[in-house]
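> Fold the stuff below for me.
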Amino acid sequence: MTVFACATCDAVLSTPLSQVALPAHARQTWGHGLLPVLMEAGSYAVDPEPFGPPWRSWNEVDEDEAAARGVFAPVDSLPFGDPGTIVVAPGDTRGTVLIPERCDGYCCGLDGRDGPNLACEHCGQPVATRIDDCSLWQAVRFAPRAVRRIPTGDPAPQAADWQALATEVHPTPPVGPSGAWSPQWAAAAGVALAHLLAASDGTPVTVPDGLAAETLRRTLDTLLPQEPPAKTAALAGPGLLTPGPALDILLVPQHPRTGEAWQPSSSARTVPLPADVWTHLAFHQERLPVPAAGGLPAGVIRDDPLPMHPWSVFRPDWGVFLYTLARLPAVRQPWLRRIYDRVKDHPYARPF
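The predicted structure follows:
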């Protein structure tokens, strides 16, 4: 376990935390209301990409410089803050105070546009950026050069091996109590679609029937040509049968602690999915309730409460999709760059 302390005065700034993978929806902007906390209590993640000001527009950045920073297609602006911010839940911070002159936001809270807005309560040095504005996942990001790590001596939770993943990861339902699609699923689909397009080489891609088709097929059919032959994609990972050699693309889980994608023994290309989303796709079987006298037979679910069903068609998060695709070198191929430009110019057009 790790505690983060002020690099200037050594004051403790967090509770004991264990490291996990950065969530796929870490940079998501969703809806118009207040979103929950990004990180689970007791955990932290390291964002390898630059974060925060100063900001430079695309016209101010040379393409080679952008590529060196891992961006291969035009974006509105690039952050030139330090990479490696430490992302934690706001409730896991200790000994920090707001910096009033840096508390700007768009609507209902703070969005971090002015840089670090939290200072060490003991010495007054800026140490972190709190984000809690509407449409943004609530989080605190410690500036990597403003804090230092102190091992507590307590062992961190052991990372589950791949075979235990299906039993230890709690699946995230695709639909919430309101009947709206989960923003986590929209973000996961945005990431997966960017990788699926890159793996398609510009040819059609077929995905399994069911929830995978409901969340991915419509977008793939819209963005890719439909002339055969098509590449075949399927779910693969721990607890599933070994995929056959005829599969071209495999949808695989990312480990929730390390962020590493599960690697198959075949030569098929892999597309990562967050473990909580992949687990639901791989193992959740929703069966229609059937009348039964006496006790319910094996395999029949109760009809109270009814399973949640969405009230609208699924739309992947176009912002997460563009963010991911801009950072894949494959986007420099003319056919894929055309798709990127099309979605960027018309983000609310079908299928987004």
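
> Please count neighbours and contacts with C-alpha atoms only from this point.
Fine.

> ranges for the helices of the chain?
63-68, 165-168, 183-200, 211-212, 218-223, 275-283, 318-326, 334-345 (DSSP state H).

> Between the two ends of stretch 244-251, what distance do you get?
This stretch, stretch 244-251, spans 13 Å end to end (CA to CA, to the nearest Å).

> Next, the second sequence, to be compared with the first:
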Amino acid sequence: MTVFACARCGAVLTAPVTQIALPVHAHHTYGHDLLPALMDPGTYAVDPEPSGPPWRPWSEIAVEEAEARGIFAPVHALSFGAPGAIVVAPGDTRGTVLIPERCDGYCMGLDGRDGPNLACARCGQEVATRIDDCSYWQAVWLVPHAVRRLIADGPARRTVDWETLAQLPGTPPIEHPGGWSPRWEAAIGAALAHLLAASAGMPVAVPDGLAMGAFGRVLDALLPPGPPAKRAALVGPGLPAVDPVPDIALVPRHPQTGEVWQPSHTAQTVPLAADVWRHLAFPHEGLPLPVSGRMPDGVLRDEPLPRHPWGSFRPGSTVFLHTLARLPAVRQPWLRKIYDQVNDHPYARPF
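As a prediction, this is how the structure comes out:
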């Protein structure tokens, strides 16, 4: 277990927390809603990329400099701030106070536009930025150079093995009262970038059902028409072997370690957030069976009615672009054309 303390005076700033992988939706904004906390209680994650000012526009960055940073397609601007920002749930912070003159936001809360807005309550050092405005995941981002890690008493959180992970419930794709889950939009957007790169520009067949709804319409719009030249399939712990071996394996990414599950065969892998992968691999819609007495678990109910979406699924374009810009394959002309098309019109269908 770890606690983070003020680098200046040593005051403890967080509850004991355990490191997990940075969620794929960490920088994904969504609609005009108040979103929940990005991190589960008792966890933290580290963003390996630089964040915060100074920023430099793409026009001032040489291609070689960008590629050394792992960026292979144009972005609006790049941060040249410190890497390694640490994110925790707002409820896991301790001993901090708001900096009143830095509490601006767009609508319903704080968006961090003015830089760090939390200070150490003991010495006044700027230590973190709290974000809780609409469209943003609620989070506290600790400034890397302003805090230091300390070992905390208590048992470390156990790493869940793949077999146990496959048995956990997945994240439903639809939220009340009928909107698609922002976690799904982000996860599918990131996986779509990898899936396009694995396609080599050829049509891809994806599994029927929810996977077709998530990927099929977008692939049809972005890839050339014609009979599928490659086949994608869900592969991972708890699933039977796929025969014949698919060209592309949609596999889970471990939420704690960030490890991507590796199949025994040689198919190209496309990582997918484990909670979304589980729902695709093991859908649980309930059984439409007549019953008497108390309704048992697992039976499709008519009250409340099953959730149905307002419209077709649309993956998150910002996460798609963020992921695709960091894949070397985007330098291929056909994929760069797709990137530029979406970058110029990020909210046009099918996004």
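
> Once they're superposed, tell me the TM-score.
Comparing the two superposed chains by TM-score structural alignment, normalised by the length of the second structure, the resulting TM-score equals 0.95, with 351 aligned residues with a CA RMSD of 1.9 Å.

> Dump the helices of the first structure into TSV; add distance to residue 152 of the first structure and mean neighbour count as well.
Listed next are the helices of the first structure as TSV, based on distance: least, CA to CA, whole Å; neighbours: other CA atoms under 10 Å:
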stretch	distance to residue 152 of the first structure	mean neighbour count
helix 63-68	36	13
helix 165-168	25	16
helix 183-200	32	24
helix 211-212	42	16
helix 218-223	47	17
helix 275-283	28	21
helix 318-326	35	23
helix 334-345	46	16
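
> can you put the ones you listed in TSV and add distance to residue 139 of the first structure?
TSV is the format used below for those (distance: least, CA to CA, whole Å):
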stretch	distance to residue 139 of the first structure
helix 63-68	27
helix 165-168	25
helix 183-200	15
helix 211-212	30
helix 218-223	30
helix 275-283	20
helix 318-326	18
helix 334-345	27
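
> which one of the ones you listed lies closest to residue 32 of the first structure?
Residue 32 of the first structure lies closest to helix 183-200 among the helices of the first structure, at 12.2 Å (CA to CA).

> mean per-residue distance, the closest one to the second structure?
In this overlay with the second structure, the average offset of helix 183-200 of the first structure from its partner residues is 0.5 Å by mean CA distance after the TM-score superposition for the first structure.

> So which elements touch that helix?
Contacts defined by 3 or more CA pairs under 8 Å, 6 or more residues apart in numbering; DSSP states H and E place helix 183-200 of the first structure against helix 218-223, strand 269-274, helix 318-326.

> Check the mean deviation of the first one from the second structure.
Same thing as helix 218-223 of the first structure. Mean for helix 218-223 of the first structure is 0.5 Å (mean CA distance after the TM-score superposition for the first structure).

> Find me the equivalent region of that helix in the second structure.
Aligned by TM-score structural alignment, helix 218-223 of the first structure corresponds to residues 217-222 of the second structure.

> ok, residues contacting that stretch?
Contacts to stretch 217-222 of the second structure, defined as CA atoms under 8 Å, 6 or more residues apart in numbering, come from residues 196, 203, 204, 338, 350, 351.

> again, 7 Å this time
Counting by CA atoms under 7 Å, 6 or more residues apart in numbering, the neighbours of stretch 217-222 of the second structure from elsewhere in the structure are 338, 350.

> Buried residues of stretch 170-180 of the second structure, list them for me.
Of all the residues in stretch 170-180 of the second structure, those buried under the rule 16 or more other CA atoms under 10 Å are 170, 171, 172, 173, 174, 180.

> what's the first-to-last distance across it?
The distance separating the two terminal residues of stretch 170-180 of the second structure, taken as CA to CA, comes to 15 Å.

> whereabouts in the first structure does that stretch align?
Correspondence between stretch 170-180 of the second structure and the first structure is established over residues 171-181, with TM-score structural alignment as the criterion.

> next one: the matching stretch to chain centre, how far?
16 Å (CA atoms, centre = their mean, to the nearest Å).

> for stretch 31-48 of the second structure, same thing?
The chain centre lies 10 Å from the centre of stretch 31-48 of the second structure; the measure is CA atoms, centre = their mean.

> against the first structure, where does that stretch fall?
Residue span in the first structure matched to stretch 31-48 of the second structure, by TM-score structural alignment: 31-48.

> Go through the buried residues of stretch 170-180 of the second structure and name the one nearest residue 145 of the second structure.
Comparing these against residue 145 of the second structure with CA to CA places residue 171 closest, at 35.1 Å.
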